[in-house]
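Trainee: Pasting a predicted model and its sequence here:
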Amino acid sequence: MAQDRFAAQMERMHTGKGFIAALDQSGGSTPKALRLYGVTEDMYDGEEAMFDEIHAMRSRIILSPGFTGEKVIGAILFERTMRGEVAGKPTADLLWEDRGIVPFLKIDKGLTDKSDGVQLMKPIPGLVDTLREAEGSGIFGTKERSVIHEANAKGIEAIVSQQFDIGRTVLSCGLVPILEPEVDIHSPTKVEAETILKERILSHLDTLQDGQNIMLKLTIPTQDGLYDAVADHPRVVRVVALSGGYSTDEACARLARQPKMIASFSRALTEGLTKQMSDAEFNDALGANIDQIYRASVAGA
């Protein structure tokens, strides 16, 4: 049963038309996400109440009529969301069984200080235990983020090496990793950094063995089609794009020019949504965002 589910989810990730929703804001980014949603710090008391608010927001999104596998093929969750329930059902099971959406888990624990023009991931305590729990909870894969600020070859190699090392641990636990070496969209050397990143990714991909299949989540490149060779590599299931601070309109316009990338947007997905909206207003606004991101994701398919 579990093998059948995994195989069906792998096929969906490899060939499905649509995009991956990023619903994985964690402790540091949650207050900002809630403010954009119309929930300010004076409207909740303490961390537990804050996470209750963000879970309610995510549940509202997941249960919205337009949030289905027809256009949303995957969703990235925060640990608390994975361990929680939506409409009385474990989140991962509801996503796959009721909505046709493949569940992923964010596993990184934040970033180190900048060194050699990059920010590596902090250590991830109890990673294997978390991965085993995720696999047992019906999670298909993981997502782990680090950031490149400058076209520094040493720093970029360190980023890619760390991503692949963690990716191998994820693979050993039966999950599919989404490696996310983000390039800062404001970097003055973005084009050069992306060129170095592509070369290092391709080099590391060649070290993977048959069956060690991964995904990548990358900043939409300045040079259209830059990551086509990465997407075509036999060890790559899919290349997805982060919005990286671009507005929804700009992110979608840029993505539509990348025929071998699909979206994995967070802020762009929830742009314009507020707690104060009626359900009809909320569903219409979210549906419009989903439609726009979907169109950009399938534009070159």
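Mentor: Yes, it's here.

Trainee: C-alpha only now, for contacts and for neighbours.
Mentor: Will do.

Trainee: Pull out the buried positions in stretch 140-158.
Mentor: If you call a residue buried by 16 or more other C-alpha atoms under 10 Å, then stretch 140-158 has these buried ones: 140-153, 155-157.

Trainee: how much space is there between the residue nearest to residue 257 when sequence neighbours are not counted and residue 266?
Mentor: Using C-alpha to C-alpha, 6 or more residues apart in numbering and skipping residues adjacent in sequence, the residue nearest residue 257 is residue 224, 6.2 Å away. The spacing between residue 224 and residue 266, counted by C-alpha to C-alpha, to the nearest Å, is 22 Å.

Trainee: three-state assignment of residue 129?
Mentor: helix (DSSP: H, G, I helix; E, B strand; the rest coil).

Trainee: what packs against the helix or strand in which residue 283 is found?
Mentor: According to DSSP states H and E, residue 283 maps onto helix 279-298. For helix 279-298, the packing partners by 3 or more C-alpha pairs under 8 Å, 6 or more residues apart in numbering; DSSP states H and E come out as strand 19-23, helix 248-255, strand 262-265, helix 267-270.

Trainee: contacts for it?
Mentor: 17-19, 61, 64-67, 71-72, 248, 252-253, 255-256, 259, 261-263, 268-274 (C-alpha atoms under 8 Å, 6 or more residues apart in numbering).

Trainee: Next, the angle helix 248-255 makes with that helix.
Mentor: Angle, helix 279-298 to helix 248-255, by axes from the mean of the first three to the mean of the last three C-alpha atoms, to 10 degrees: 20 degrees.

Trainee: where do the strands sit along this structure?
Mentor: All strands of the chain, identified by DSSP state E, fall at 19-23, 72-77, 85-86, 89-90, 102-106, 118-119, 141-148, 176-183, 214-219, 236-242, 262-265.

Trainee: The structure to be compared is supplied as follows:
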Amino acid sequence: MSLSDSTMASMLKKVTTEQGFIAALDQSGGSTPKALALYGIDSSEFSNDEQMYDLVHQMRTRIVTNPVFTGERVLGAILFENTLDREFLGQSAAQYLWQEKQVVPFLKVDKGLCDEKNDVQLMKDIPALDLLLDKAVEQGVFGTKMRSVIKLANPQGIDDVVAQQFTIAKQILAKGLIPIIEPEIDINSPEKAAAESLLKSALLKALNNLANNQKVMLKVTLPDTDNFYAECINHQNVIKVVALSGGYTREQANEKVAANHNMIASFSRALTQGLSAKQSDEAFTKVLNLAIEDIFNASKT
């Protein structure tokens, strides 16, 4: 069920004009064991990838079907491809998010990171990207997300990251989807501020080369200087700039999001912090509601 023009317009209006944040529920094969461990499920409780993905889907289902997880505070949710092939309460995952929760569905499309070169990690090739994008369109997905990592302020490496991101973004735009471009800077980088300066310049140059109708979103590491990405936020080709928590605690990340006007959160680990498979439904709901409220409030500034 690909999106009608009116549904796509409704999702775009929501992301553009309403308050809230984006829930990153897209842990992939490499990060899923850690996510499950934080959720109270030890690696001894599964013996293969299929069991692991079943368990993490149960976690995601418990989150998105919870009554406090709605479009009133959550603008969107980023899904892993494995989740796109599954259901929430008998409905395909992406359709459930929008039809039942009014939460805009996004899909993580990258296949992980290459080895470090020029102090960055580019994305691995995505050989069947067109097929994946066609599936996303058919399932009613609004946009995509793809992540690279920057370690140091290496001009060549950062230019390579941005060039790769925008090349793939144009392929995604051609399918009628909205790409979230994510060039993460390691929060522990000794050259974080310098890397941010190089990245912003490269992003603005690439944004200026887009056609007027090519709209993207950016997902960036919370900057050292408040409102550092204001030029990106105000750029005519940018729908929204969202922030990853990047290893900060939820409290630290929320404080930094609140200090950056018109930037909103897109948290993964910081959203699920404190949730446990062992909690009663009442306790789980209480912890989730508090997390959602705190992140929502930080994203309102």
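Mentor: Yep, that arrived. Quantities reported herein were computed from a predicted structural model and do not represent experimental measurements.

Trainee: Please, a ChimeraX command that selects the buried ones among the contacts of helix 279-298 of structure 1?
Mentor: Here is the ChimeraX command that selects the buried residues among the contacts of helix 279-298 of structure 1 (16+ other C-alpha under 10 Å):
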select :17,18,19,61,64,66,67,71,72,248,252,253,255,256,259,261,262,263,268,269,270,271,273,274
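
Trainee: Using a markdown table, lay out the strands of structure 1 together with distance to residue 289 of structure 1.
Mentor: Shown next, in a markdown table, are those (distance: least, C-alpha to C-alpha, whole Å):
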| stretch | distance to residue 289 of structure 1 |
| --- | --- |
| strand 19-23 | 11 |
| strand 72-77 | 11 |
| strand 85-86 | 22 |
| strand 89-90 | 26 |
| strand 102-106 | 19 |
| strand 118-119 | 31 |
| strand 141-148 | 22 |
| strand 176-183 | 23 |
| strand 214-219 | 19 |
| strand 236-242 | 15 |
| strand 262-265 | 10 |
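
Trainee: Neighbour count: residue 224 and residue 266 of structure 1, which is higher?
Mentor: Counted by other C-alpha atoms under 10 Å, residue 224 of structure 1 and residue 266 do not tie: residue 266 has more neighbours, with 22 against 14.

Trainee: need the helices for the stretch 101-250 of structure 1, in chain order.
Mentor: Per DSSP state H, counting those that start in this stretch, the stretch 101-250 of structure 1 carries helices over the ranges 127-136, 153-172, 190-205, 228-231, 248-255.

Trainee: one step back: quick one: what's aligned to the residue nearest to residue 257 of structure 1 in structure 2?
Mentor: In structure 2, residue 224 of structure 1 lines up with residue 226, judged by TM-score structural alignment.

Trainee: do residue 58 of structure 1 as well
Mentor: The alignment partner of residue 58 of structure 1 in structure 2, by TM-score structural alignment, is residue 60.

Trainee: for residue 99 of structure 1, same thing?
Mentor: Looks like residue 99 of structure 1 aligns to residue 101 there (TM-score structural alignment).

Trainee: Roughly how far does that match sit from residue 65 of structure 2?
Mentor: 8 Å.

Trainee: Same check on residue 270 of structure 2?
Mentor: From residue 270 of structure 2 to residue 65 of structure 2 the distance is 19 Å (C-alpha to C-alpha).

Trainee: what's the answer for residue 28 of structure 2, then?
Mentor: Residue 28 of structure 2 is 20 Å from residue 65 of structure 2, by C-alpha to C-alpha.

Trainee: who has more neighbours, those two?
Mentor: residue 28 (20 against 16).

Trainee: Tell me which residues touch the more buried one, please.
Mentor: By C-alpha under 8 Å, 6+ apart, the contact set of residue 28 of structure 2 is residue 80.

Trainee: Quick check: the aligned partner of it in structure 1 vs residue 192 of structure 1, distance?
Mentor: Aligned counterpart of residue 28 of structure 2 in structure 1: residue 26 (TM-score structural alignment). Distance of residue 26 of structure 1 to residue 192 of structure 1, computed by C-alpha to C-alpha: 30 Å.

Trainee: what does residue 14 of structure 1 give?
Mentor: Distance from residue 14 of structure 1 to residue 192 of structure 1, by C-alpha to C-alpha: 29 Å.

Trainee: do the same with residue 97 of structure 1
Mentor: From residue 97 of structure 1 over to residue 192 of structure 1 (counting by C-alpha to C-alpha), the distance is 43 Å.

Trainee: ok, back up a step: tell me the buried residues in the helix holding residue 283 of structure 1?
Mentor: 282-287, 289-298.

Trainee: Pick the one among those closest to residue 214 of structure 1.
Mentor: residue 297 (19.3 Å; C-alpha to C-alpha).

Trainee: Residue 209 of structure 2 -> structure 1?
Mentor: For residue 209 of structure 2, the residue aligned by TM-score structural alignment is residue 207.

Trainee: Map residue 285 of structure 2 onto structure 1.
Mentor: Using TM-score structural alignment, residue 285 of structure 2 pairs with residue 283 in structure 1.

Trainee: State the number of residues packed around the equivalent of residue 180 of structure 2 over in structure 1.
Mentor: With the correspondence set by TM-score structural alignment, residue 180 of structure 2 lines up against residue 178 in structure 1. By other C-alpha under 10 Å, 30 other residues sit near residue 178 of structure 1.

Trainee: Which residues are in contact with residue 178 of structure 1?
Mentor: 141-144, 167, 214-217.
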